[in-house]
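# below are the sequence and a predicted model for it; my questions follow.
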Amino acid sequence: MYYVNEEQIQLRLDAIPEIAEALNKAAESWDGGVMLGMVQERALHLAIEVVTDVGSYLIDGFIMRDASSYEDIMEINHEEKVFDDEIYGALRELVGLRKPLVQEYYSWKRDELHPLTPVLPDILNGFAVQVREYVRRELGH
């Protein structure tokens, strides 16, 4: 029997609408200024944390193979059919931004709209739908 921490997964998935809203507003109002640059930066960072946290809960709960990196968390969940190829490609690119955002923040180009920013809200919403479907399917809800 699996122990999947559905409550913690749901808490993180529930954060997606606000993150998506921030990304949408940043993309729609982009002016290259520091304020929207920081909004984009933080929203991308939070998106990374959500998908890696949820991915880790799924790996632990469904006893999938151990992950060795953020990219590996996404790969394992994709292999287990948690989400489709389109979402996987975008999430793999997204988690690759963690090091530049968190460790190399001093060289992040805040004046540029990142290509993921305008498309990520739909990806994150699709991720949430597919994760919920996967959990329901696997746990027989």
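That came in fine, so what should we check first?
# contacts and neighbour counts: CA atoms only from here.
Fine.
# centroid residue for the protein?
The residue lying closest to the centre of the chain (C-alpha atoms, centre = their mean) is Val51, at 3.3 Å.
# now it. Nearest residue, chain neighbours left out?
Excluding its sequence neighbours, the residue lying closest to Val51 (C-alpha to C-alpha, 6 or more residues apart in numbering) is Leu91, at 7.7 Å.
# and the helices in this structure, which stretches?
6-13, 16-28, 34-61, 70-79, 85-95, 98-102, 120-139 (DSSP state H).
# another structure for you, compare them:
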Amino acid sequence: MYQVNTEKIEQHLVYMERVLASVSSILRNGNANDDMLTSLSLQRALHIALETVADVGNYLIDGFIMRDPGSYEDIVEIMLDETVVTVEVATALKDVVNMRKPLITDYLDVHDDAVSKLLNTHYEKLITFPNQVREYLKKEL
């Protein structure tokens, strides 16, 4: 039988949902580049989203004994292969996780408009990720 830490997965998903809900008004109002605090908030929200995708993906991979990933993008690819997420969501998630290196190591070169554009472009897909994971867990457990 599979040993999937559904409690930990749910904690991550709920936190991701809270973070995305918190920044939705910034994105809707188009004032993403107004000040440093707003910019940092959006960067952190994007970082939390991509780390949540990786953490949840790793919990699923470990719990369901899926193939080992080689990168953050590979985690998304495995979730797509295992039908955890749809093609549309996987495409968005790949774009999001590819921002990890700039956010973590090249933060001096991160452009606020790139962060807000990425969040705006993929917001709808990001907020569907938790429900797709939950549906997958219902189906598989």
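Thanks, I have the structure now. The structure displayed is predicted, hence computed values, not measured ones.
# rewinding a little: map the residue nearest to the centre of the first structure across to the second structure for me.
By TM-score structural alignment, Val51 of the first structure lines up with Val53 in the second structure.
# tell me the contacts of its match?
Going by C-alpha atoms under 8 Å, 6 or more residues apart in numbering, Val53 of the second structure touches Val76, Leu93, Val97.
# can you get me a residue count around Ala92 of the second structure?
20 (other C-alpha atoms under 10 Å).
# likewise Ser69 of the first structure?
Neighbours of Ser69 of the first structure using other C-alpha under 10 Å come to 11.
# what's the match for it in the second structure?
Match for Ser69 of the first structure (TM-score structural alignment): Ser71.
# what span of the second structure is stretch 3-15 of the first structure aligned with?
By TM-score structural alignment, stretch 3-15 of the first structure lines up with residues 3-15 in the second structure.
# could you find the closest non-adjacent residue to the counterpart of His114 of the first structure in the second structure?
Aligned by TM-score structural alignment, His114 of the first structure pairs with Ser116 of the second structure. Among residues not flanking Ser116 of the second structure along the chain, Ala32 sits closest, at 6.2 Å (C-alpha to C-alpha, 6+ apart).
# that neighbour contacts Ser41, doesn't it?
No: counting by C-alpha atoms under 8 Å, Ala32 of the second structure stays clear of Ser41, with 9.3 Å between them.
# now render the helices of the first structure as TSV, adding distance to Trp108 of the first structure.
Listed next are the helices of the first structure as TSV, based on distance: least, C-alpha to C-alpha, whole Å:
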stretch	distance to Trp108 of the first structure
helix 6-13	26
helix 16-28	16
helix 34-61	9
helix 70-79	19
helix 85-95	14
helix 98-102	7
helix 120-139	18
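# quick check: buried residues in stretch 19-36 of the first structure?
Ile19, Ala20, Ala22, Leu23, Asn24, Lys25, Ala26, Ala27, Trp30, Leu36 (16 or more other C-alpha atoms under 10 Å).
# export those residues as a markdown table, with columns for distance to Arg65 of the first structure.
Shown next, in a markdown table, are those (distance: C-alpha to C-alpha, whole Å):
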| residue | distance to Arg65 of the first structure |
| --- | --- |
| Ile19 | 29 |
| Ala20 | 30 |
| Ala22 | 34 |
| Leu23 | 32 |
| Asn24 | 35 |
| Lys25 | 38 |
| Ala26 | 37 |
| Ala27 | 37 |
| Trp30 | 41 |
| Leu36 | 39 |
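# of those, which pair is most distant in space?
Ile19 and Trp30 (16.0 Å; C-alpha to C-alpha).
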